[in-house]
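Asker: Sequence plus predicted model, see below.
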Amino acid sequence: MTSRAHIAMFSIAAHGHVNPSLEVIRELVARGHRVTYAIPPAFAEKVAGTGAEPKLWNSTLPGPDADPDAWGSTLLDNVEPFLADAIQALPQLIEAYEGDEPDLVLHDITSYPARVLAHRWGVPAVSLSPNLVAWEGYEQEVGEPMWEEPLKTERGQAYYARFRAWLTENGITMHPDDFSGRPARSLVLIPKALQPNADRVDETTYTFVGACQGDRSAEGEWERPADAEKVVLVSLGSSFTKQPAFYRECVRAFGDLPGWHLVLQVGRHVDPAELGEIPGNVEVRSWVPQLAILRQADLFVTHAGAGGSQEGLATATPMIAVPQAVDQFGNADLLQALGVARKLLTEEATAEALRTTALALVDDSEAARRLEEIQAEMAREGGTRRAADLIEAELAAARRA
């Protein structure tokens, strides 16, 4: 047993970034460590439920229930708010931890202040990545082409200049790309099956511990209707849910389909009235206990976010992937390549295409076989307990140094 330590976790107020870390935090608390969790107030209650102590700070990012349009549409629209938020958050976090510095920093990939603070305090930092990580060659294959055009603009150059100046001011000489994308140590909270070019990932830095899902009973239960021969869950996650036209196609695809029951999560930005008449075999919710439903479902229509994708794999549920943004397109391609999903772009996801794809997929024995194989591989990755073991190993190594 590693002696009791103060471990500080840092994240942003976004479900897809906070949720994957919670079971790891709960396990560290159960092992006797004091864990603080720096988080905006919207997630204070959820964090406190793990036994960690919330350290509150105010963020300038769109909140967890913000309209997706608030994030903008271009690369610079997406990255500038994170840098601006980091710069204004750092003084708040310095003050919050004054006289209460931790022995080790854990941080989500979006938490730039965490690495700065670890540097200031002289303590190890471990990234908890809720999605794919960089492989050898990533910068040349993905990063440089993606930034080629933005870097020709005054705005793109100003972004990098501001990032470099902030790092320099805090005694860090790393390039901004390495600072944000190349952690010293990372635990990857997705199964290796979801990592592109997994054979080119440096496993001295990155360790795949897989899904850390834990007991989700607090989120509520769900009971499969007794007369349902097939259950399909449709969910586009928590951020990119403003898709009433797509939801209408889902109702057309599965409503009144004999023997089928549709659970349709529409998020907070769609009024069910926009969907027209709802058949009796369709339940429309703003939010659902996703994992509880997937454990009983026959099909998952998902945006292919990292969290949803791994929950589909962990429950061996075949998927129709309808990606909406960022890494979801790559995840959808990967799931299809694994043989466990079919990809449909939003404009292709008509009622007819959804129904045809669904009927074929739920009867696909090869997809079922692959799902069972991947589910077993994920179980061997170790999940929550292995993540906590590795964090304690980092603590022990730091104490020996």
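Answerer: Yep, it's here.

Asker: from here on, contacts and neighbour counts on C-alpha atoms
Answerer: Will do.

Asker: Burial check on the closest residue to Arg385 other than its chain neighbours, number of neighbours?
Answerer: The shortest distance from Arg385 to any non-neighbouring residue, by C-alpha to C-alpha, 6 or more residues apart in numbering, is to Glu27 (7.1 Å). Using other C-alpha atoms under 10 Å, Glu27 has 19 other residues around it.

Asker: and if you look at Leu187?
Answerer: When neighbours are counted by other C-alpha under 10 Å, Leu187 registers 25.

Asker: Then Thr74?
Answerer: 9.

Asker: Let me see the contact set for it.
Answerer: Counting by C-alpha atoms under 8 Å, 6 or more residues apart in numbering, Thr74 touches no other residue.

Asker: distance of it from Val326?
Answerer: As defined by C-alpha to C-alpha, to the nearest Å, Thr74 lies at a distance of 11 Å from Val326.

Asker: about what we covered before: check which helix or strand the residue nearest to Arg385 maps to.
Answerer: Per DSSP states H and E, Glu27 falls inside helix 15-30.

Asker: Which strands or helices does that helix pack on?
Answerer: If you count contacts as 3 or more C-alpha pairs under 8 Å, 6 or more residues apart in numbering; DSSP states H and E, helix 15-30 packs onto strand 34-39, helix 306-314, helix 383-400.

Asker: swap the cut-off to 7 Å and go again
Answerer: For helix 15-30, the elements it packs on are helix 383-400, judged by 3 or more C-alpha pairs under 7 Å, 6 or more residues apart in numbering; DSSP states H and E.

Asker: Nearest spatial neighbour of Val201, chain-adjacent residues omitted?
Answerer: Closest to Val201 by C-alpha to C-alpha, 6+ apart is Trp135, at 4.4 Å.

Asker: So which residues of the chain form strands?
Answerer: All strands of the chain, identified by DSSP state E, fall at 6-10, 34-39, 53-56, 104-108, 125-129, 186-188, 206-208, 230-235, 260-265, 282-285, 299-302, 319-321, 341-343.

Asker: now the second one and helix 15-30, what's the angle there?
Answerer: So that's strand 34-39. Orientation of strand 34-39 against helix 15-30 (axes from the mean of the first three to the mean of the last three C-alpha atoms, to 10 degrees) gives an angle of 170 degrees.

Asker: alright, now check it against this:
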Amino acid sequence: MAHIAILTIGAHGHINPTIDLVAEAVARGHRVTYCVPGGFGSAAETAGAQLLSYDSLLVSRPAGPPTRPGTKPIDTPTPTPTAAEFAAYLPFILLAETKQVLPQLLHAFADDIPDVLLYDRTAYATGRVLGEMWGRSSIEAFASFAYNEHFSLAAVTRQQSVLDPDHHGYRALADQLAELATDTRTTPLTVDDFVLGRTGTAIAFLPRGFQYAGDTFGPGYNFVGPCLRTRLAASTRTCAPVEVYASLGTAFTDRPEVYAAITAALGQIDGRSLLSMGSTEHDQIVANTGDDRIEIRPFVDQLAALAAARVFVTHAGMGGVMEALYFGVPLVCLPQTTEQQTVARRVAELGLGIELGADAPTPSDLHAAIESARTDPRIRSNVRAMRDIVRATGGATAAIDHIQRVLETTPRSAGDPFQATTSVAVH
């Protein structure tokens, strides 16, 4: 049996899809080492993985970009960056994370190199470099949309992209990638490789039919859909039927104006509603609701709530959208980030719900969207069809089948013994 390493980041939307993979791999007799920042990973350990914690530089909401990406560190907090700024400097943040994490993993696996590495898309450079240094197969994992030459967030949002050689960050990023290759004695990654996550083999936690330009991704890309089996088995709570379940996730909960609009709209719904407000408490909103048909909780068992809901009001994170589609629940999308806006747009394009945009909606607009998602026969028919597609994608079973095929068909190379067993100083 194989030793499988899984490398992900400290974000629930990236961790949750991999827990089923751990359970499925362990059930088949494989050994799994789960690499994640300290403070995360307890669910993977419960599922049977050996936990390997590493120190990470990533934070959920960086303060702002450097003046010119890649030229100096962020010394002074700045206002929240625009979407274009964030897209420009994110590659440099991810590359800095590689330089932080790579020596830790080389040291940790020095005497126990895994047979295959599944790495999160955000850890692209780390995964590619480790695979080459170890002489092992590495497989990319996309928690959201996969990228290629036909689709990327920069392309779909028409942002000026660091992929453009005339972009002010292009040369700095190319230089840093070249330095990484020199320091690790590995094949240089191009800017296109790094930004697009270019790879020959990948697992994506969505159906190919939901993926933008899905038919342009080759057979090495396995679209397995959401992996919910372990969480469904652990979800012992039941939820009474609700007309609307609303949640903006856990990362962007400081939006009192949005919560006020949601509670006002839910007050116009004939029936019971459930609102999860995350870790942020807006006591005044709760006090002003005065409607016992609206149940407000800080946290909710989301799978149980979706199983009981007729409509899901969501920030349009990919994980939550896939969970709703698994249960056949139409969506009303209030996206908070560029990526969520792209997910919401896809929901609307496929007729699976309503997209209202990033700004706080008026209660009347939100109420109208909820009623449309709740009653429109076209939306409900499209959601039922997508539910059947989502449930047929294979989930963790298909993902581990893919990993085993890679192990069986890709010969192991010797790698560089010095590189594979020595902590490389990455500057």
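Answerer: That came in fine, so what should we check first? Values in this document were obtained by computation on a predicted structure and should not be read as measured data.

Asker: check contacts around the residue nearest to Val201 of the first structure.
Answerer: By C-alpha atoms under 7 Å, 6 or more residues apart in numbering, the contact set of Trp135 of the first structure is 197, 200-202.

Asker: now do 10 Å
Answerer: 141, 182, 195-203, 206 (C-alpha atoms under 10 Å, 6 or more residues apart in numbering).

Asker: Put the buried members of those residues into a PyMOL selection.
Answerer: A single PyMOL command selects the buried members of these (16 or more other C-alpha atoms under 10 Å):
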select buried, resi 182+195+196+197+198+201+206
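
Asker: Please name the nearest non-neighbouring residue to whichever residue in the first structure pairs up with Glu339 of the second structure.
Answerer: Structural alignment (TM-score structural alignment) places Glu339 of the second structure against Asp327 in the first structure. Excluding its sequence neighbours, the residue lying closest to Asp327 of the first structure (C-alpha to C-alpha, 6+ apart) is Gly305, at 7.2 Å.

Asker: Quick one: map that neighbour onto the second structure.
Answerer: By TM-score structural alignment, Gly305 of the first structure lines up with Gly317 in the second structure.

Asker: Kindly report the same for Leu361 of the first structure.
Answerer: So Leu361 of the first structure corresponds to Ala373, using TM-score structural alignment.

Asker: That match and Val347 touch, don't they?
Answerer: No. Assessed by C-alpha atoms under 10 Å, Ala373 of the second structure is found out of contact with Val347, at 11.5 Å.

Asker: Please name the residues that touch the closest residue to Glu219 of the first structure other than its chain neighbours.
Answerer: Nearest non-adjacent residue to Glu219 of the first structure, counting by C-alpha to C-alpha, 6+ apart: Pro289, 5.6 Å away. Pro289 of the first structure makes contact with 216-222, 265 under the criterion C-alpha under 10 Å, 6+ apart.

Asker: now swap in Glu323 of the second structure and tell me
Answerer: If you count contacts by C-alpha under 10 Å, 6+ apart, Glu323 of the second structure has them with 225-228, 302-303, 306-307, 329, 387, 390.

Asker: buried set for the longest helix anywhere in the second structure?
Answerer: Counting residues, the longest helix in the second structure under DSSP state H turns out to be helix 83-108. Using 16+ other C-alpha under 10 Å as the burial criterion, the residues of helix 83-108 of the second structure that qualify are 84-106, 108.

Asker: tilt between that helix and strand 50-54?
Answerer: Helix 83-108 of the second structure runs at 120 degrees relative to strand 50-54, counting by the same axes, to 10 degrees.

Asker: which residue sits closest to Met318 of the second structure, ignoring its sequence neighbours?
Answerer: Using C-alpha to C-alpha, 6+ apart, the closest residue to Met318 of the second structure is Ser144 (5.6 Å).

Asker: And for the one you found, the neighbour number?
Answerer: 20.

Asker: To which residue of the first structure is it aligned?
Answerer: Ser144 of the second structure maps onto Asn131 in the first structure, by TM-score structural alignment.

Asker: contacting residues around its match?
Answerer: 16-17, 20, 109, 188-191, 194-195, 305-307, 310, 327, 331.

Asker: Quick check: of those residues, which lies closest to Leu56 of the first structure?
Answerer: Proximity of those to Leu56 of the first structure (C-alpha to C-alpha) peaks at His17, which lies at 16.3 Å.

Asker: any idea how far the closest one lies from Leu75 of the first structure?
Answerer: With C-alpha to C-alpha as the criterion, His17 of the first structure and Leu75 of the first structure are 19 Å apart.

Asker: what do you get for Glu372 of the first structure?
Answerer: Glu372 of the first structure is 37 Å from Leu75 of the first structure, by C-alpha to C-alpha.

Asker: What of Gly330 of the first structure?
Answerer: 16 Å.

Asker: Do you have the helices of the stretch 51-200 of the second structure handy? List them.
Answerer: Ranges of helices within the stretch 51-200 of the second structure are 83-108, 124-134, 153-156, 170-184, 191-196, based on DSSP state H, counting those that start in this stretch.

Asker: Please name whichever of those helices is nearest to Thr8 of the second structure.
Answerer: Comparing the helices of the stretch 51-200 of the second structure against Thr8 of the second structure with C-alpha to C-alpha, the closest turns out to be helix 124-134 (10.0 Å).

Asker: which helices and strands does that closest one pack with?
Answerer: If contacts are counted by 3 or more C-alpha pairs under 10 Å, 6 or more residues apart in numbering; DSSP states H and E, helix 124-134 of the second structure sits against strand 3-7, helix 83-108, strand 116-120, strand 137-142, helix 170-184, helix 191-196, helix 417-421.

Asker: how about these, which one is nearest Phe252 of the second structure?
Answerer: Using C-alpha to C-alpha, the nearest of those to Phe252 of the second structure is helix 83-108, at 15.3 Å.

Asker: Now do stretch 200-212 of the second structure: which range of the first structure does it align onto?
Answerer: Residue span in the first structure matched to stretch 200-212 of the second structure, by TM-score structural alignment: 184-196.

Asker: Okay, buried residues for the matching stretch please.
Answerer: Under the neighbour-count criterion of 16+ other C-alpha under 10 Å, stretch 184-196 of the first structure has 185-196 buried.

Asker: what do you get for stretch 377-391 of the second structure?
Answerer: Buried-residue list, stretch 377-391 of the second structure, by 16+ other C-alpha under 10 Å: 379-380, 382-384, 386-387, 389-391.
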